[in-house]
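**Q** prediction below, plus the sequence it came from.
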Amino acid sequence: MSAQPKVTAHLFYSINGVVEAPDQFQFDAFGQAEGELMGRALAGVTDVVIGRTLWEEWKDYWAGADDPFASFINPVRKHVVTSTLSGPLEWNSVVVDGDPVAYVRDLAASTEGRITVAGGVQTVRSLFTAGVIDALTLTVHPTATPDGARLFDETVPLTRLQLVDSETTPVGNAILTYTLRPEDS
């Protein structure tokens, strides 16, 4: 890809499509190249869109952590997709007001920085298939896991993607970046 996309998502992905609970399958195949890629992916990100469940998990874990990712996630603005929470929220967070697709489109138009959609699965799925996410990166781990939500499940209609970047890491992951094919976006 030539220019940095404005709205991105990056998920850890098992070979059979599971994206939920990547801590159960990815840490034995996460090396220096994956860490560097994550650093590049987060550079310039000023806003994170995140589903409520993941936001609650991350807030409880990362808010007090001393870690390179904590240094990123704690101060960044977080936009929480939720139907059960109302503002104001702690942890530099706001509730996504109204339709998430329209909200993220407006956010992309009004912010100077880049936006990443961290999850959950349904949030990434709906924003990507609506054409709001400009680039979807999947770090495909050479692992099959029987349990967990899949990004592209039976609720997703036929969706054609275009591979725009790929690399293989020394620990055996395929890092694949997709956009929606132009005729489908």
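**A** That came in fine, so what should we check first? Only a predicted model underlies this, so the values are computations on that prediction, with no experimental measurement involved.
**Q** could you use CA atoms for every contact and neighbour count after this?
**A** Fine.
**Q** can you show me the helices along the protein?
**A** Read by DSSP state H, the chain holds these helices, from start to end of the chain: 32-42, 52-62, 68-73, 100-110, 121-129.
**Q** for L89, which of those helices is the nearest?
**A** Comparison of the helices of the chain against L89 by Cα to Cα identifies helix 52-62 as nearest, at 10.8 Å.
**Q** list the buried residues in that closest one.
**A** Using 16 or more other Cα atoms under 10 Å as the burial criterion, the residues of helix 52-62 that qualify are R52, L54, W55, K59, W62.
**Q** go on, stretch 58-76?
**A** Of the residues in stretch 58-76, those buried by neighbour count under the rule 16+ other Cα under 10 Å are K59, W62, A70, I73, N74, V76.
**Q** spatially nearest residue to the fifth one (excluding sequence neighbours)?
**A** It stands for N74. Closest residue to N74 in three dimensions, ignoring its sequence neighbours and counting by Cα to Cα, 6 or more residues apart in numbering: A63, at 6.0 Å.
**Q** distance-wise, check that neighbour relative to Y178.
**A** Separation of A63 from Y178 (Cα to Cα, to the nearest Å): 31 Å.
**Q** re earlier: what would the helices of the chain look like in a markdown table with distance to G17?
**A** Compiled in a markdown table, the helices of the chain are given as follows (distance: least, Cα to Cα, whole Å):
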| stretch | distance to G17 |
| --- | --- |
| helix 32-42 | 19 |
| helix 52-62 | 19 |
| helix 68-73 | 24 |
| helix 100-110 | 24 |
| helix 121-129 | 11 |
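**Q** try it against this one:
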Amino acid sequence: MGSIAVHEFVSLDGVFEDPSWTMEYGFDPEMGDDLARIMGASEAILLGRRTFEMFAPAWSTRTSADDPGAPFFNDTEKLVVSSTLDDAAAEATWANSRSLGGCDAERVREVKAGMSGGLYVSGSGSLVRALLADRLVDALHLFVYPVVRGSGARLFPEGTPESRLRLRQYDAYANGVLHLLYSPA
């Protein structure tokens, strides 16, 4: 059975929307190593439709010379949770992509059960919230930036049901970012 590993860049107040604000902190090489380990344990990428539509133009033309993560994002199978995107449109948008249909916990469980490795999720806030609510996330990697945004979409918005997590690991990088690894409690 596979596992689901989520990675999110968030501010201290939980904002993850448009993470271009992370650029001023640079990208610590140790962060890159940790992200590479998370991706390396994954055999597929699971994305919500909006994140898929943002990632496709950003990643599909990159090469390993541009970014060491490009082969993972371009060569790995991408599964898109969307009730409006079909397989043909997904594949035409970004190679190795297919639609899983609308958000359905049982369908995600089936996909997860049929994998030997992991499913990697980045961004995809609505999807991540649903996966957490359905207890489908095995590893929640939060990369917490030392900034309070004050506004923007939060990973856990007001009204999110209470959920208990267990801290499994933490790292502090030279750029001030913390990596917090949680699993279900």
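**A** Done, it's in. Computed from a prediction, not measured in an experiment: that's the story for all the values here.
**Q** OK, contacts around the residue nearest in space to the middle of structure 2?
**A** Centroid-nearest residue in structure 2: S122, 1.4 Å away (criterion: Cα atoms, centre = their mean). With contact set as Cα atoms under 8 Å, 6 or more residues apart in numbering, S122 of structure 2 has these partners: V6, H7, E8, L46, L47.
**Q** switch the cut-off to 10 Å
**A** Under the criterion of Cα atoms under 10 Å, 6 or more residues apart in numbering, the neighbours of S122 of structure 2 are 5-9, 45-48, 51-52, 55, 128, 141.
**Q** next step: those restricted to strands.
**A** Counted as lying in strands by DSSP state E, out of these, are A5, V6, H7, E8, F9, I45, L46, L47, G48, H141.
**Q** of these, closest to S82 of structure 2?
**A** For these, the minimum distance to S82 of structure 2 (Cα to Cα) is 6.5 Å, reached by G48.
**Q** the closest one pairs with which position in structure 1?
**A** With the correspondence set by TM-score structural alignment, G48 of structure 2 lines up against G51 in structure 1.
**Q** verify the stated contact: that match with G120.
**A** Yes. Under the criterion of Cα atoms under 10 Å, G51 of structure 1 is in contact with G120, at a separation of 5.1 Å.
**Q** more neighbours: those two, which one.
**A** Here G51 of structure 1 and G120 are compared on neighbour count by other Cα atoms under 10 Å; more neighbours surround G51, at 24 against 21.
**Q** name the nearest residue to S122 of structure 2, ignoring sequence neighbours.
**A** With Cα to Cα, 6+ apart as the measure, H7 is the residue that lies nearest to S122 of structure 2, at 5.1 Å, once sequence neighbours are left out.
**Q** count the neighbours of that neighbour for me.
**A** 22.
**Q** show me what contacts the corresponding residue of structure 1 for it?
**A** Taking TM-score structural alignment, the alignment pairs H7 of structure 2 with H10 from structure 1. Contacts for H10 of structure 1 were tallied using Cα under 10 Å, 6+ apart; they are 38, 41-42, 116-119, 124, 135-139, 175-177.
**Q** before we move on, what about D18 of structure 2?
**A** For D18 of structure 2, the contacting residues are F9, V10, G123, G152, A153, by Cα under 10 Å, 6+ apart.
**Q** now which residue in structure 1 aligns to it?
**A** Using TM-score structural alignment, D18 of structure 2 pairs with A21 in structure 1.
**Q** gap between its match and E57 of structure 1?
**A** 11 Å.
**Q** swap in T145 of structure 1?
**A** The spacing between T145 of structure 1 and E57 of structure 1, counted by Cα to Cα, is 22 Å.
**Q** out of the contacts of S122 of structure 2, which are shared with structure 1?
**A** Contacts from these that recur in structure 1, judged by both residues aligned by TM-score structural alignment, their matches' Cα atoms under 10 Å, are A5, V6, H7, E8, I45, L46, L47, G48, T51, F52, V128.
**Q** could you count how many residues lie near the first one?
**A** Counted with other Cα under 10 Å, residues neighbouring A5 of structure 2 total 25.
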